[in-house]
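Colleague: quick one, what's the 3D model for this:
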Amino acid sequence: MKARFSATPVVLGLALCVLFPLFFIGGPEWTSGLLHRSAWNLGHLLFFGLVVFTWQAVFGVGGRRQWLLLSAGVFLVGGIIELLQDGLGREADWQDVFRNMLGAWLVMIWRQPSRSVAQWLPAAGLWSLRALLTTLLVFQIVPVAEVGFQQYRIARQLPEVFELYNPDAVPVAMTLRINDAVHERGGKAFNDRFNTRLVVEPGWNNYRIDLSEVESALAAVR
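Modeller: Reported below is the predicted structural model:
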């Protein structure tokens, strides 16, 4: 009788091979939006969760020994990645190691059958760990969702409204400039951005900038 071949581990392995280089190439730049930078960090959760899922797809869901082995492996590999990133000019973020562990633990805890941990972890403890790790996941996702909602609201807010406070007794003249990533990566010419003069009177000042004017100013020189 022929053994049944499963394509799932192969597909998962290929996905990991595609995702792994993203730890060292690509990613958000300093000109990238806050949403891009925030969401990018969630990739650590996805990648190492996928690593554990692939391992278990090949070797099966194990017990306490597998937990210890995979936890140690994820911690070690995650630490090495951060050290390599620091050496390659990318900023090391040791919170990413926590995200790596969280992604791995989430897969292990939710795929762990209750009966298989009865000998070393009570059912109440299993569900407590599931609740704790899921709560930590929510704490990772909520800030990204808040940034996304804020950017969506700003994008739909026309004209743009903002306030400035002048604590002095005399007006202050200021120049407001608005530019995009194309301007930053280019020659940074003065006429390749939106410029306007503001007079900030003593106390609070409200300003309204029609974003269509900003768009027109940039489009006029391109």
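
Colleague: CA only for contacts and neighbour counts going forward, please
Modeller: OK.

Colleague: measure the residue nearest to the spatial centre of the chain to Val52 for me?
Modeller: Centroid-nearest residue in the chain: Ala39, 2.6 Å away (criterion: C-alpha atoms, centre = their mean). Between Ala39 and Val52 the computed distance is 21 Å (C-alpha to C-alpha, to the nearest Å).

Colleague: and for Arg37?
Modeller: 25 Å.

Colleague: so those two - more neighbours on which side?
Modeller: The residue with more neighbours, out of Arg37 and Val52, is Val52; 22 against 16, by other C-alpha atoms under 10 Å.

Colleague: which element is the more buried one on?
Modeller: If you go by DSSP states H and E, Val52 is part of helix 42-59.

Colleague: another sequence for comparison is provided below:
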Amino acid sequence: MLKTLRPIHLLVLLLLAITPLFFVGGPSAVALPVIRYGWNLGHSLFFFLAIGLYCRFRPITGWQQVSLVLVSILAVSLIIELIQTQVGREFSSQDMLRNLVGTTLALFWRARTHLHPSLSSFAALLLVLDLVGFAWTAHTDWRIQRQGPLIEDFERADALPYWQGPIEQSQDWVIEGRYSGQAALRAGPSSGVSLAPTLTDWRGYTHLALQVHNPSDRQQMLTIRINDRAHETSAQAYTDRYNQSFELSPGWNPIIVPLAQVQSAPAGRAMAMDQIYRLGLFFAQLDQPLRLTLDDIRLSSD
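Modeller: Down below sits the predicted model:
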């Protein structure tokens, strides 16, 4: 039977098979950013193929039809995103824009005489920027996962993309190299920063080591949190991750975390040391603003 199917029929079947993936399936929330980015690029490809197929059967003969197609795709995109919020996904205006980019490029392919040149040029520019973003994300993921045993030394221009919290490169206090990471933390019940995803595979190492600078003139208690992907996608119970507090004296403090303790920290299971996802550092009940500085975060086998 497949021998009798024309390429156009196979394309129709492919689009029908892909359509449910707008609502079910796809990479998990803890997949590497490049995987999630690549998946989302599929929006542009899907609508490019779908609208190209539509134009094959219903040729575009005027700018009014071009406008109708674009408005219809905008409405369909809005409906898709609203439905996705009901099935555990987030509303994404960027994905809506990707749908319109794919649609516009398909119209340029099938009906360019009825499409304003500036519209197709703008869509092409957005696609190029999206592909550049994908390449940059792929490079960042590759760097983070290949630079072990180093986790972060803040020396590179792209050192901060996966850090969450008010952290920036700084030269105020540095233990090694030219830069450190400095977080301007506010007073509150929980103030800190985290790196997610971090270097994934911690197997073969015995310790996590980092340098932490306490700028205040009194001791502070810093809590380090480490968890794997299984914890990140669960209810995130406190007893299912590593949490340990360390006393910081004024000035620089070397912190050493035995990875045997990290592996055995979750109650009732062993942490997956080849699936580490988040490294967090925070203060509980910080009573005044604090500039926390981090440097030379790495694994060791000493």
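
Colleague: counting by contacts, list what the following helix or strand past the helix holding Val52 of structure 1 packs against.
Modeller: Per DSSP H and E, the first helix or strand lying C-terminal to helix 42-59 of structure 1 is helix 64-87. Contacts defined by 3 or more C-alpha pairs under 8 Å, 6 or more residues apart in numbering; DSSP states H and E place helix 64-87 of structure 1 against helix 95-111.

Colleague: average offset between the helix it packs on and structure 2?
Modeller: Helix 95-111 of structure 1, aligned to structure 2 and superposed, deviates on average by 1.7 Å (mean C-alpha distance after the TM-score superposition for structure 1).

Colleague: identify the residues contacting that helix?
Modeller: 41-42, 44-53, 61, 67, 70-71, 74-75, 78-79, 82, 126, 129-130, 133-134, 136-137 (C-alpha atoms under 8 Å, 6 or more residues apart in numbering).

Colleague: mean deviation of the helix holding Val52 of structure 1 from structure 2?
Modeller: Aligned to structure 2 and superposed, helix 42-59 of structure 1 gives a mean residue distance of 1.7 Å (mean C-alpha distance after the TM-score superposition for structure 1).

Colleague: centre of the chain to the helix ranked longest in structure 2, how far?
Modeller: If you go by DSSP state H, structure 2 has its longest helix at helix 117-146. Distance, stretch centre to chain centre, for helix 117-146 of structure 2: 14 Å (C-alpha atoms, centre = their mean, to the nearest Å).

Colleague: cool, and stretch 279-297 of structure 2?
Modeller: 23 Å.

Colleague: mind checking the end-to-end distance for that stretch?
Modeller: 10 Å.

Colleague: could you do stretch 22-40 of structure 1 as well?
Modeller: End-to-end for stretch 22-40 of structure 1, by C-alpha to C-alpha: 10 Å.

Colleague: which residue numbers in structure 2 go with that stretch?
Modeller: Alignment of stretch 22-40 of structure 1 against structure 2: residues 21-39, by TM-score structural alignment.

Colleague: map Val107 of structure 1 onto structure 2.
Modeller: With TM-score structural alignment as the criterion, Val107 of structure 1 matches Ala106.

Colleague: circling back to that earlier point, the residue nearest to the centre of structure 1 contacts Val142, doesn't it?
Modeller: No - contact between Ala39 of structure 1 and Val142 fails when scored by C-alpha atoms under 8 Å: they sit 10.6 Å apart.
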